[in-house]
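Engineer: My questions concern the predicted model and sequence given below.
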Amino acid sequence: MFRRLQLKMTVYYTLILIGILVATNLSVYLLMVNYNNYQIASEIKFMLESIESSEWLYETDTDADDLPEADEASIRPMFLSSGDETSNDKDDDEDDDDEKEDDDGKYDDDLDVPKQTDSEPEIETSTAIDETQTSGEDESGPESIEQLILPKTEDLLIPKILDSFSFYAIYDNQDHLVRRKSDNEDVFNQLVDKSMLIKEGDTPSVAEVRSERELYYLIAKMPIIIQNQRLGHYVVFKDVTLVFETLRNLVKILIYSFIAGVIVSVGIGYLIAGRSLKPIIRAYESKQVFLANASHELKTPLSIIMLSTETLEGEVDESKTFERGIITGIKEETMKMNELVRNLLFLARSDNHTIASAKEELDLSVLLSGESDKFKRFATAKAIAVEEIITPGIRYHGDKRLLAQAFGILIDNAIKYTKEHGQVVIKIENVQSVKHVSARVTISDSGIGIPTDELANIFDRFYRLDSSRSKETGGHGLGLSIAKEIIEDHGGSIRVNSIENIGTTFMVDL
């Protein structure tokens, strides 16, 4: 009994501890997720700051002083001017040529060939200037207009910040890949496919790719703008796998710790339940010892009272009705007391597992029929019809005395709670189940019945439906609990169906 109670208490304590564990782990998990989101947000912020700080240049944007003199001539011009400004620049060039001619003489010292005079170039340049001026006046008028000469995307100087990213790809205006950085072609191709789903200028997003393991990258797609002109776009990929791996590993730790916590919670719950039950068990054991001793000590005086009462009953003349009535009352109350003491002693021994059981092969049909005959005179006194449906020859291995006691309790209750002119049916039969054949004893009555909400409690010790029934029928609420103890000790089961004011049926399977 206490073992079952301890198991129930263990379940309750364990559920409480698991609830605390779940709440704690869930809080830690949400905290980790928030921290993971914070790290991703920080990576996105750093990524955007790096991209915004980068500057796309081409050769004319580079300081000429920083380049070697041999490369100055190859610097691509950024602007092309038209109109009078072009003519003035060419006149300045002619003046420079005149100065060089005066200083160096007519012949080139190194090559020992005549130098070319400026007369012919002047005519050609003048013609070129006139054509340029004429062209400028025809197309744009007298005003000077600057025309931007844009470089090709592949000629751009890549910002150094791009080298800090794991991968990048640069595209021209026709979405042709012109430059890239890649250490793993498979991963790069998957990232490029993912980047197709992202719009230029959107907030960087996380993409998952698969290689030898799961990888996570932040993807950002940005346009290439120079002098308010779009030359294409570029995509950068930042590896954030470590952030997600950290979260995944922490989740695994939480799962393992939860499993370990459940196991520990079961152990702690069992220990707490055991300690909580110790004082209860001590008190219950003390009560059981007292009941056993008291019951045993009461048997002797009760036996003496019964013997004395029977002696007096034989000595008193039948004409003395008053005296005989007193003796009969003493005898009946002594019998009730004796039954109570016997039941208490049985339960005490049952709890201590000290009931002497002598199991043997027996005929249940004969045993049940014999118990039915014992109570027929009580049924006749109330005009109750007792019907027996006995299948002969049903064999069973059990304790004859204890089984007779259990059947007697059920038959006695059926007759007690059946009103006059009612009916009690006692039946025994073999029932075929999936695994084996069992004997089923059914005892039905047409009595007052049991309320549905009380059916679960009728096998509890000292449980009575109401005080009025106790006064009418006697008893102390121990019979059904004893019957259940005996039947379950034999490996059987007992069930009950009842409808108020119609009747009750008890079914015993052995």
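Structural biologist: Looks like it came in fine.

Engineer: For the rest of this, base every contact and every neighbour count on C-alpha atoms.
Structural biologist: Fine.

Engineer: Show me what the longest helix along the chain is packed against.
Structural biologist: In the chain, with assignment by DSSP state H, the single longest helix is helix 241-315. Judged by 3 or more Cα pairs under 8 Å, 6 or more residues apart in numbering; DSSP states H and E, helix 241-315 is in contact with helix 2-53, strand 214-226, helix 321-351.

Engineer: From the contact counts, what lies against the second one?
Structural biologist: I take that to be strand 214-226. Contacts defined by 3+ Cα pairs under 8 Å, 6+ apart place strand 214-226 against helix 185-195, strand 205-210, strand 229-239, helix 241-315.

Engineer: could the helices and strands packed on helix 241-315 go into JSON lines alongside mean neighbour count?
Structural biologist: JSON lines is the format used below for the helices and strands packed on helix 241-315 (neighbours: other Cα atoms under 10 Å):
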{"stretch": "helix 2-53", "mean neighbour count": "15"}
{"stretch": "strand 214-226", "mean neighbour count": "19"}
{"stretch": "helix 321-351", "mean neighbour count": "16"}
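
Engineer: CSV for these, including distance to residue 405?
Structural biologist: Output for these, formatted as CSV (distance: least, Cα to Cα, whole Å):
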stretch, distance to residue 405
helix 2-53, 26
strand 214-226, 73
helix 321-351, 11
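
Engineer: what about residue 434, how many neighbours?
Structural biologist: When neighbours are counted by other Cα atoms under 10 Å, residue 434 registers 5.

Engineer: circling back: gap between the longest helix of the chain and the chain center?
Structural biologist: 31 Å (Cα atoms, centre = their mean, to the nearest Å).

Engineer: cool, stretch 475-488 as well?
Structural biologist: With Cα atoms, centre = their mean, you get 43 Å for stretch 475-488.

Engineer: Stretch 188-198 now?
Structural biologist: In terms of Cα atoms, centre = their mean, the centre of stretch 188-198 is found 35 Å from the chain centre.

Engineer: cool, and stretch 401-415?
Structural biologist: For stretch 401-415 - counting by Cα atoms, centre = their mean - the centre lies 50 Å from the chain centre.

Engineer: so which of the helices and strands packed on helix 241-315 gets nearest residue 165?
Structural biologist: The closest of these to residue 165 is helix 2-53. By Cα to Cα, the value is 9.2 Å.

Engineer: alright, now check it against this:
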Amino acid sequence: MKRADFFKKHENDVFAQTRNRLTLFYSTILTLFLAVFVALALLIFYIVVNNDQEQTLRLLSDREVGMAERALDGSGGAWREQERRDLSGNQVFYYVTGNEDELIINNDNYEELRELYMDVVEEWETDGIEVKKVEIDIPENDPLFEDFKELELNLMVLARPVMHEGDRIAMLYLAVDNTFYTSVIKWTVVIFAGMTILFSAIGLLVSRWMSKRALEPVEIAYNLQREFVSNASHELRTPLSVILSAAEALGMENDKSNPFREKMLGTLKHEVKRMSGLITELLALAKSDSEQKSLKLRKEQFDIRPAAEQMVESFTNAIRTKGLSLKLDAPVPIEVVGDRDKLIQLMYILTDNAIKYTSAGGHVEIKLKKQNHKKHDDFIFSVSDTGIGISLEDQKKVFERFYRADKTRSRKEGGYGLGLSIAQSIAEAHGGAIEVESVPDRGSVFSVKISFEPEAVQQARTTEASVKQTLI
């Protein structure tokens, strides 16, 4: 089976579609829950680490500012005269600048990088405590930084003014190395993202299993119902045929003296024909539901114009009875590739549907045309009428089984809501599509488009393949 045929087959399987929807729904819920959990966990981890680093900087700044205040009131020594401070832990630099931006006190882990550190603190002034994160970019081609080009530095820097009697006398800058924590956070994000993908995949498999288990009872019941419809339809055809034959035989007798008898025979024949039509449609649906049957289209290349003309001829009495006009617009010939019986049935369904729902004095037009392309041809069949039309809401459901937009009118015309569903299954079995355009009280247009490869193209490809095989 070709890949395109494989996907087409599954697209037409209502249970496969339902399983896919349920799988998508379950897996989406599980993935969203997992994603929210991971996001919250990462956010909490980031906040805890960030707050811990900020708290460290604030404690260091509190100590230094306290030393400054004691030095200024004479109880703590000459703070401004100290030129060095011992760096503690992961501290990167400690700078104090005066009001003229002169560097009063400095200490850093790498003196060679002081220029880069100073780029961070220059023109940074604040009226309160301010913390920001910066990444130090080491120039790669500068020989002065040759020993540091592999170094990664992510800093958390605190700026705080040193105040005395309400005036700012200096600016204090403290920085700690945040590279390790940044790396930890990055790898945590990567690990959690990988775990999210892994568990999402597991969730997808679990969702698939859950949806399959949930649909098993429904699918079993559906298959039993379908089998029952098929068997019952087959069993009912024989007695109905016998009843209809008996009614017709009774009607052929010359005794016309009993009007009641004639009326009952007419009613009996009418209802038997209606039931036979329903059974025929049910059998068609049962066949279209069977995967084995849907794959056995007897495709052939033929001229569909004569079949369309014969179909129009069969509707002559119905057209004359309702006072309608019927027109066929089709080129001669119009060669198509497909199952002859199924395509004729498709045309018959749409034409019969248009005649049923068009009032006296209306018009029905059948159009057949073929569009030639380089690699394939398109067969387009459309039926337009000036009937009652279909509302926009009903257009979305009109191809559903047993759906009837106007139930009273449908029952009166003998419709069961199965014809359009059968037409759609025939079009899709040929790899085509059926559409409807309609305006209430103005009419409807049903269009079918089926793409196919002409027999000549198929033969050419077969010949080419045989030649290639011979050469090999």
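Structural biologist: Sure, I can see it. Quantities reported herein were computed from a predicted structural model and do not represent experimental measurements.

Engineer: picking that back up, how about the helices and strands packed on helix 241-315 of the first structure, which one is nearest residue 236 of the first structure?
Structural biologist: Nearest of these to residue 236 of the first structure, taken as Cα to Cα: strand 214-226 at 5.5 Å.

Engineer: Which residue in the first structure aligns with residue 351 of the second structure?
Structural biologist: Taking TM-score structural alignment, the alignment pairs residue 351 of the second structure with residue 411 from the first structure.

Engineer: Who are the contact partners of that match?
Structural biologist: Neighbouring residues of residue 411 of the first structure by Cα atoms under 8 Å, 6 or more residues apart in numbering: 372, 375, 443.

Engineer: circling back: will you turn the helices and strands packed on strand 214-226 of the first structure into TSV that also has distance to residue 353 of the first structure and mean neighbour count?
Structural biologist: TSV is the format used below for these (distance: least, Cα to Cα, whole Å; neighbours: other Cα atoms under 10 Å):
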stretch	distance to residue 353 of the first structure	mean neighbour count
helix 185-195	73	16
strand 205-210	66	15
strand 229-239	71	20
helix 241-315	12	15
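
Engineer: now for these, which one comes closest to residue 86 of the first structure?
Structural biologist: Ranking these by proximity to residue 86 of the first structure (Cα to Cα) places strand 229-239 first, at 25.5 Å.

Engineer: how do the contacts of residue 411 of the first structure look in the second structure, which are kept?
Structural biologist: Contacts conserved in the second structure for these, using both residues aligned by TM-score structural alignment, their matches' Cα atoms under 8 Å: residue 443.

Engineer: Now the buried members of the contacts of residue 411 of the first structure.
Structural biologist: Neighbour-count burial (16 or more other Cα atoms under 10 Å) applied to the contacts of residue 411 of the first structure gives 372, 443.

Engineer: Could you tell me which of the contacts of residue 411 of the first structure belong to helices?
Structural biologist: Checked against DSSP H, those include these in helices: residue 372.

Engineer: between the contacts of residue 411 of the first structure, which is closest to residue 10 of the first structure?
Structural biologist: Nearest to residue 10 of the first structure among the contacts of residue 411 of the first structure, with distances taken as Cα to Cα, is residue 443, at 38.2 Å.

Engineer: Which residues are in contact with the aligned residue in the second structure for the closest one?
Structural biologist: Counting by TM-score structural alignment, residue 443 of the first structure lines up with residue 383 in the second structure. Listed by Cα under 8 Å, 6+ apart, the contact set of residue 383 of the second structure reads 350, 351, 354, 364, 365, 366, 367, 445, 446, 447.

Engineer: Neighbours of the fifth one, how many?
Structural biologist: Residue 365 of the second structure is surrounded by 17 other residues when neighbours are defined as other Cα under 10 Å.

Engineer: so what's it up against?
Structural biologist: Counted by Cα under 8 Å, 6+ apart, residue 365 of the second structure has contacts 326, 327, 328, 329, 383, 384, 385.

Engineer: Double-check that the second one belongs to a strand.
Structural biologist: Spelled out, it's residue 327 of the second structure. Yes - counting by DSSP: H, G, I helix; E, B strand; the rest coil, residue 327 of the second structure is part of a strand.

Engineer: Aligned counterpart of it in the first structure, please.
Structural biologist: Residue correspondence to the first structure (TM-score structural alignment): residue 327 of the second structure is matched to residue 387.

Engineer: Roughly how far does that match sit from residue 490 of the first structure?
Structural biologist: Taking Cα to Cα, to the nearest Å as the measure, residue 387 of the first structure falls 26 Å from residue 490 of the first structure.

Engineer: for residue 320 of the first structure, same thing?
Structural biologist: 50 Å.

Engineer: more neighbours, the two?
Structural biologist: The neighbour count for residue 320 of the first structure versus residue 490, taken as other Cα under 10 Å, is higher for residue 490 (16 against 9).

Engineer: show me what contacts the more buried one?
Structural biologist: Residue 490 of the first structure is in contact with 398, 510, counting by Cα under 8 Å, 6+ apart.

Engineer: What residue in the second structure is paired with it?
Structural biologist: So residue 490 of the first structure corresponds to residue 430, using TM-score structural alignment.

Engineer: With residue 334 of the first structure instead?
Structural biologist: Under the alignment (TM-score structural alignment), residue 334 of the first structure pairs with residue 272 of the second structure.
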